[in-house]
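Peer 1: Following is a predicted model, sequence given first.
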Amino acid sequence: MPSVVYKFGGTSLGSAECIQKVCDIIYADEPSFVVLSAIAGVTDMLESFYASSAQERLSLLRDLQKKHEAIVRDLNVPFPVSSWISRLFPYVNQQHLSVADRANILALGEDIAVSLVKAVCRSRSLNIQSLEARDVILTDDNYSRATPDLSLMRRSWKDRQLSANTSYIIQGFIGASQAGETTILGRGGSDYTAALIAEICNASEVRIYTDVSGVYTMDPKVVENAQRIPELSFEEMQNLARFGAKVLYPPMLSPCMRAGIPIFVTSTFHSTQEGTWIYAIEREESLEPKITALSLRQNQSLCSIDFSSLDQGMDELVYKLHSLGIFPELITTQNHTCSFILDNEGSSSEKLQSLQHALSTFRVVRLHHDMALITIVGSGLSCPKVMSTMMEGLHLQVAPLFCSQSSKVLSFAVMSSCAESIIAQLHNDFVKQDI
């Protein structure tokens, strides 16, 4: 019988009631593998712990302990919260924590979640065993955004004696270098873990459990009348995830695409099992423009640089930007001017200042912060009338400051302050309709 991989995110583990619901699903379905994120809010608390002073860290330790103790009390299972939290004690008074320390600190959230859910499942006589992520997700030594080594993982997997009649529970988000040191896959990396496990065990399906019943035409928190999409191609989901849709972590799609494994996104909390299937679909190229879904990415910067003085033109410009740690997206050029988007999500004001300093070595034509990137995914979007029709419908007097257009993806930048109202109107006017 083919393996099935289930993944439960942090919102699915946010309370005792949520955890009981997760255990109900595991008990009913007996999936081959269960991948877990940290309990909702815990990774953020651990990030704060890493970045704080000693006094603040002690306060955060108490908060972490209280948060987990409250859930354990409501679950009514024996669980050593204090013992787990004590693993952070060695870091409290350290002034300079390394990136390796950060990986160890952040991994604690997933370690606790797996141990706790396993304890609840065991209390219900479910045959479930732990599978240590550090023994399975083998990576390079980039502690903050590790790259999995698939050949090593496959060799390691072949040596495992796993029972077909047992469910295995594993931490998402974390792995280990060849030296055995903890690494992390990046925020949202639990999705990636599930996809990697599915690829190496040749699973028939990856099921992502979250707090919404699938992928929607736009984030329902921004657009109330967003509609659930029954199915998407890998390419469509890749474009949505890349440009702001939070429902899936973009790198998770690659393993599933390589192995041809379908993904089903559904809700932990709605028993109807409605959701969105994501798999390889060959769609006919539409001549008429159609919008499948929209996404929004806030906290962007728009930069335009004159590269006419550079001997090797654009190639030299991109090389210099990369050497400064600047990774432009959606590059467009016109008359020796290069325009691009920079994603500043999670960036501090200090990081933005260093970005501005780095860019000062170039002939910057313009630099706008507080921008948002609106992306439309569909077909026939390179048609010239698409942008003009939308502008007319939005009553925009001037064109957006930046636009990148292809047949399947159209992205444009607007001021953050008006982005949500623009995307809501676009959704109401054009989604599922011919433009």
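Peer 2: Structure's in. What do you need?
Peer 1: only C-alpha atoms for contact and neighbour calcs from this point on.
Peer 2: OK.
Peer 1: wait, residue 134 sits on residue 174?
Peer 2: Yes. Counting by CA atoms under 8 Å, residue 134 does reach residue 174; the two are 6.9 Å apart.
Peer 1: tell me, what's touching the two both at once?
Peer 2: residue 182 (CA atoms under 8 Å, 6 or more residues apart in numbering).
Peer 1: next up, a second structure to put side by side with the first:
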Amino acid sequence: MTGERMGRIVMKFGGTSVATSSRILSVAEIIRSRLHQRPLVVVSAVGVSFKGESKITDQLESLAELAHAGKPFDSNLEAIRTKHEKIIEELELSWDSVASTWELLTKAIANTNRPYREFLDEIFSFGERFSSRILSAVLNNKGIPARYIDVDELGSITDQNFQDATVPVENEEQVLAGFRDEERILVIPGFVGRTPDGRITTLGRGGSDYTAALVGAAFEVDEIQIWTDVSGMRSADPRLVPDAERLEVISFDEAKELASFGARVLHPKTIEPAMRKNIPVVILNTFDPQAEGTTIRNERIKHGKVIKAIASKTGVIRLDIDSTSMLGASGYLARLFNVFAKYETEIDVVATSEVSVSLTVNNSRNLDKVIEELKTFSNVSLAHGKTIICVVGEGMRHTPGVSGRVFSTMGTAGVNVELISQGSSEINITFMVDDKDAERAIKALYYACIS
């Protein structure tokens, strides 16, 4: 699809936005207020409604673990039903509005004769499928014609990387291809896709943002709105820096860096489809719909501050790999990274010298196998309890003295810095500290470089 924009928007509502019946009713009114923009609505699974409650996605994962292992799971299944029944009753809907999806869940649980990751993804998908069905029924009850889209109609054809699937660029045009002329409000489950042979996949935790971007790119909409529980992105984590300022406008490049390194408002994969179609992404607050948010645009946006924001990711594992065979040899790094690819272990940050490589990974899945194979041709050591800190800003391009300011601030704060890296974009500097020093480091950077 090419040419002029269609004058439409995508509205994606996160789990906190649909966690209770009252919040779902508020979402319906927000949608009503934008009917003139013919919104395409993407929904996450219902979120946590009280402290200590498990997320639906976590409950579904527990259910899948028990079922696949042949252990009793009736109480887990009942807890999931009870959560949704309560919302449905409070909304004065009938269980019939989700009955067909519930039947699909019970059938999926019985089909355990398949690899666990494949099985888990189908079970995962029901969180978003239930919430989307409920919101669609609410909209119809309120006189807003709506059409629920199930995963087999969505057209998000992914690769086979279960739990973190991606829709190849060449498949993006297939998303909702059969619904381009649908007049009703399309209510779409986020987070889900299908392999070419029809097996259900999921797009990674927070992948509903990615679904919103895919839908927006397919329809070439005017704007993709991500409705969450905060008014836009902040220049630092407000839990660590309560007075961190709202970012009014940032570039796609800045957003990619922030999302990749811990800014929880946006899923990292969201950026690419929107950027390719030059569609702005706006972060808005469901609980304060009139509040201004953050707009992400495909342009370099500089302002008076060289460093615009700080992101961080805690609980990271660092691997230090060294071998004298690296010196003057070709192909060593390829061999090293092939090991991580073989065991589907994602690398975040890399720093190299002539004879050593330091890198970080997010989780320990398959890490023992990675290390075992690496040790056949290298020395390997491990360090847990690390935090990646990333400072970001378009103003950092070609600005002398930025690194000096960052690291002198760390020295003044008494924070030891490890594993320094800067990407080719020149808009970020990434480094590592101990988890115990992370809060002190972020606060020091914020007040020295931003506020």
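Peer 2: That came in fine, so what should we check first? Computed from a predicted model, the values in this text were never measured in an experiment.
Peer 1: For the two chains, what TM-score is obtained?
Peer 2: Scored against TM-score structural alignment, normalised by the length of the first structure, the superposed chains reach a TM-score of 0.89; 423 aligned residues with a CA RMSD of 2.6 Å.
Peer 1: Centroid-nearest residue for the first structure?
Peer 2: residue 249 (2.8 Å; CA atoms, centre = their mean).
Peer 1: Which of residue 134 and residue 174 of the first structure has more residues huddled nearby?
Peer 2: Taking neighbours as other CA atoms under 10 Å, residue 134 of the first structure and residue 174 compare with residue 174 leading, 34 against 20.
Peer 1: how near is that one to residue 258 of the first structure?
Peer 2: For residue 174 of the first structure, the distance to residue 258 of the first structure equals 22 Å [CA to CA, to the nearest Å].
Peer 1: swap in residue 422 of the first structure?
Peer 2: Residue 422 of the first structure sits at a distance of 36 Å from residue 258 of the first structure (criterion: CA to CA).
Peer 1: out of the two, which sits in the more crowded spot?
Peer 2: More crowded of residue 422 of the first structure and residue 258, by other CA under 10 Å: residue 422, with 14 against 9.
Peer 1: Now do the same for the more buried one: its match in the second structure.
Peer 2: The alignment partner of residue 422 of the first structure in the second structure, by TM-score structural alignment, is residue 441.
Peer 1: Look up how far residue 257 of the second structure lies from its match.
Peer 2: Counting by CA to CA - residue 441 of the second structure and residue 257 of the second structure are separated by 19 Å.
Peer 1: Check residue 116 of the second structure too.
Peer 2: Residue 116 of the second structure is 32 Å from residue 257 of the second structure, by CA to CA.
Peer 1: Quick check on the two: which one has the bigger neighbour count.
Peer 2: residue 257 (25 against 14).
Peer 1: what about stretch 142-155 of the second structure, distance to the chain center?
Peer 2: Distance of stretch 142-155 of the second structure from the chain centroid (CA atoms, centre = their mean, to the nearest Å) equals 23 Å.
Peer 1: next one: stretch 19-31 of the second structure
Peer 2: Stretch 19-31 of the second structure sits 22 Å away from the centroid of its parent chain (CA atoms, centre = their mean).
Peer 1: What range does it cover in the first structure?
Peer 2: With TM-score structural alignment applied, stretch 19-31 of the second structure matches the range 14-26 in the first structure.
Peer 1: I figured the match of residue 422 of the first structure hits residue 411, correct?
Peer 2: No. Contact criterion CA under 8 Å: residue 441 of the second structure and residue 411 do not qualify, at 9.6 Å.
Peer 1: And the helices in the stretch 51-200 of the first structure?
Peer 2: Secondary structure of the stretch 51-200 of the first structure (DSSP state H, counting those that start in this stretch): helices located at 54-75, 81-85, 99-123, 133-136, 150-158, 189-200.
Peer 1: Select, out of these, the one closest to residue 388 of the first structure.
Peer 2: Ranking these by proximity to residue 388 of the first structure (CA to CA) places helix 189-200 first, at 37.8 Å.
Peer 1: what does the closest one correspond to over in the second structure?
Peer 2: Under TM-score structural alignment, the match for helix 189-200 of the first structure in the second structure covers residues 207-218.
Peer 1: Figure out how far the matching stretch is from the centre of its chain.
Peer 2: Using CA atoms, centre = their mean, the mean C-alpha position of stretch 207-218 of the second structure is found 11 Å from that of the whole chain.
Peer 1: now what about it, what contacts it?
Peer 2: Everything outside stretch 207-218 of the second structure that qualifies as a contact, by CA under 8 Å, 6+ apart, is 1, 9-12, 14, 40, 42-44, 172-177, 189-192, 203, 223-224, 226, 266-267, 269-271, 273-274, 276-277, 279.
Peer 1: Looking at those, which are in strands?
Peer 2: Counting by DSSP state E, the part of those found in strands is 9-12, 40, 42-43, 189, 192, 223-224, 226.
Peer 1: are any of the residues you listed buried, and which?
Peer 2: By neighbour count, with 16 or more other CA atoms under 10 Å, these hold 9-12, 40, 42-43, 189, 192, 223-224, 226 as buried.
Peer 1: Turn these into TSV, columns for distance to residue 65 of the second structure.
Peer 2: As requested, these are exported to TSV (distance: CA to CA, whole Å):
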residue	distance to residue 65 of the second structure
9	38
10	34
11	33
12	29
40	34
42	27
43	25
189	23
192	19
223	39
224	35
226	31
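Peer 1: between the residues you listed, which is nearest residue 377 of the second structure?
Peer 2: Nearest to residue 377 of the second structure among these: residue 192, at 39.5 Å, using CA to CA.
Peer 1: Matching the closest one against the first structure, which residue comes up?
Peer 2: Alignment note (TM-score structural alignment): residue 192 of the second structure maps to residue 174 of the first structure.
Peer 1: Quick one: residues contacting the residue nearest to its match when sequence neighbours are not counted.
Peer 2: Of all residues not flanking residue 174 of the first structure in the chain, residue 184 sits nearest, at 4.3 Å (CA to CA, 6 or more residues apart in numbering). By CA under 8 Å, 6+ apart, residue 184 of the first structure lies in contact with 103, 107, 143-146, 173-176.
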